[in-house]
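Colleague: here you go, sequence then predicted model.
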Amino acid sequence: MISKKTKYALKALYHLAGQPTSQPVLISDLAKAGNIPKKFLEFILLSLRKGGILQSRIGKGGGYYLASPPAKITLGSVVRILEGDLAPVQCLSETNYAKCDECDDEATCGIRLVMVDVNKALAQVLDSLTLADMLERSETERSKRANVLDFSI
């Protein structure tokens, strides 16, 4: 399960992805749009900036904006910046490895062996989905709810 920090980050990034390219948005506007506590959001945005997802501009007309187009920012990269690696068990972690206390032999551990597949599947899905995909899916669902037919080819 992702943390509230990552959920808030995705909400803020979703909002930024809907803005014109390189147009900074104030933290207060992002906090209001996503109903996110401002101080918590400041910490999240700083982490995303350090991770290369966001850029910022100070002064008049300043704020945060996406460092790359939404189609280039994967959900996997966002989750890894905020949560660490995606390993479902610590013995699979590349950044925070620890041997499980209850495990006698990692090479034959059934839990570890099946969690390898879970880890690969999760990474594959998150690394193939982008902010643009998130925007598109949301818009598609909004259109369905509004009973709007899309005749584009």
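Modeller: Thanks, I have the structure now.

Colleague: C-alpha only now, for contacts and for neighbours.
Modeller: Fine.

Colleague: ok, now which ones touch Leu122?
Modeller: Listed by CA atoms under 8 Å, 6 or more residues apart in numbering, the contact set of Leu122 reads Leu86.

Colleague: try it against this one:
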Amino acid sequence: MLSQKTRYAIRAMQHLADCYGQQTVPLSEIAAKQNIPPKFLTVILSELTRFGIVESQRGKAGGYRLSIPPVDITYGDLIRVMRGSLALVPCASRHAHECCKNCVEEHECRTRALMLQVRDRTAELLDGVRLSDPIALEPSFAPAEEAGT
């Protein structure tokens, strides 16, 4: 699962993408419209600024904006910046690879083999969707008791 920090970062970046080409966006606007705690958002935007994806402007007309066009930012990029990897297990990570503790040898591990496939398909999907792309909304899931499960 994505961390709360990563989900907030994605929503903040979607908001900035929607405002791309306009004035800077105040932190308070992003926080209010995306339901993100302002102090946490400050940390997230600072991190995204260090990675060069967002730029900030101080002062009365201050705020944040994307430093590169939304068409040049994929969801895979965002998740990698915030999480470090798309892999669900450390042994399937390309850039943060670690052997799993209490596991069989990697070359014998079917779980790792499956997770490598999951990582690659996830990367293919997330790297194919850009921040500028429209995303169709899906209906909410019915509560478990209503769905009969």
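Modeller: All right, it came through fine. None of the values given here were measured: they were computed from a predicted structure.

Colleague: you'd agree Lys11 of the first structure is up against Ala31?
Modeller: No. With contacts defined as CA atoms under 8 Å, Lys11 of the first structure does not count as touching Ala31, sitting 9.5 Å away.

Colleague: quick one: buried residues of stretch 79-91 of the first structure?
Modeller: Under the neighbour-count criterion of 16 or more other CA atoms under 10 Å, stretch 79-91 of the first structure has 79, 81-82, 85-87, 89-91 buried.

Colleague: who touches that stretch?
Modeller: Taking CA under 8 Å, 6+ apart as the criterion, the residues outside stretch 79-91 of the first structure that touch it are 2-3, 5-6, 44, 47-48, 51, 93-100, 112, 115, 118-119, 122-123.

Colleague: neighbours of Ile135 of the second structure, just the number please.
Modeller: Other residues within reach of Ile135 of the second structure, judged by other CA atoms under 10 Å, total 9.

Colleague: to which residue of the first structure is it aligned?
Modeller: In the first structure, the position corresponding to Ile135 of the second structure is occupied by Arg137, as judged by TM-score structural alignment.

Colleague: which helix or which strand is home to its match?
Modeller: Using DSSP states H and E, the secondary-structure element containing Arg137 of the first structure is helix 131-145.

Colleague: and the next helix or strand past the top helix by length along the second structure?
Modeller: Secondary structure of the second structure per DSSP state H: the longest helix is helix 110-126. Scanning the chain past helix 110-126 of the second structure towards its C-terminal end, the next helix or strand to appear is helix 144-147 (assignment: DSSP H and E).

Colleague: what's the neighbour count on Cys100 of the first structure?
Modeller: When neighbours are defined as other CA under 10 Å, Cys100 of the first structure has 14 of them.

Colleague: what about the residue lying closest to it once chain neighbours are set aside, distance to Leu113 of the first structure?
Modeller: Leaving aside its chain neighbours, Cys100 of the first structure sits nearest to Cys91 (6.3 Å; criterion: CA to CA, 6 or more residues apart in numbering). When CA to CA, to the nearest Å is applied, the distance between Cys91 of the first structure and Leu113 of the first structure equals 11 Å.

Colleague: picking up where we left off before, start and end residues in the first structure for the longest helix of the second structure, please.
Modeller: Residues 110-126 of the first structure are matched to helix 110-126 of the second structure when aligned by TM-score structural alignment.
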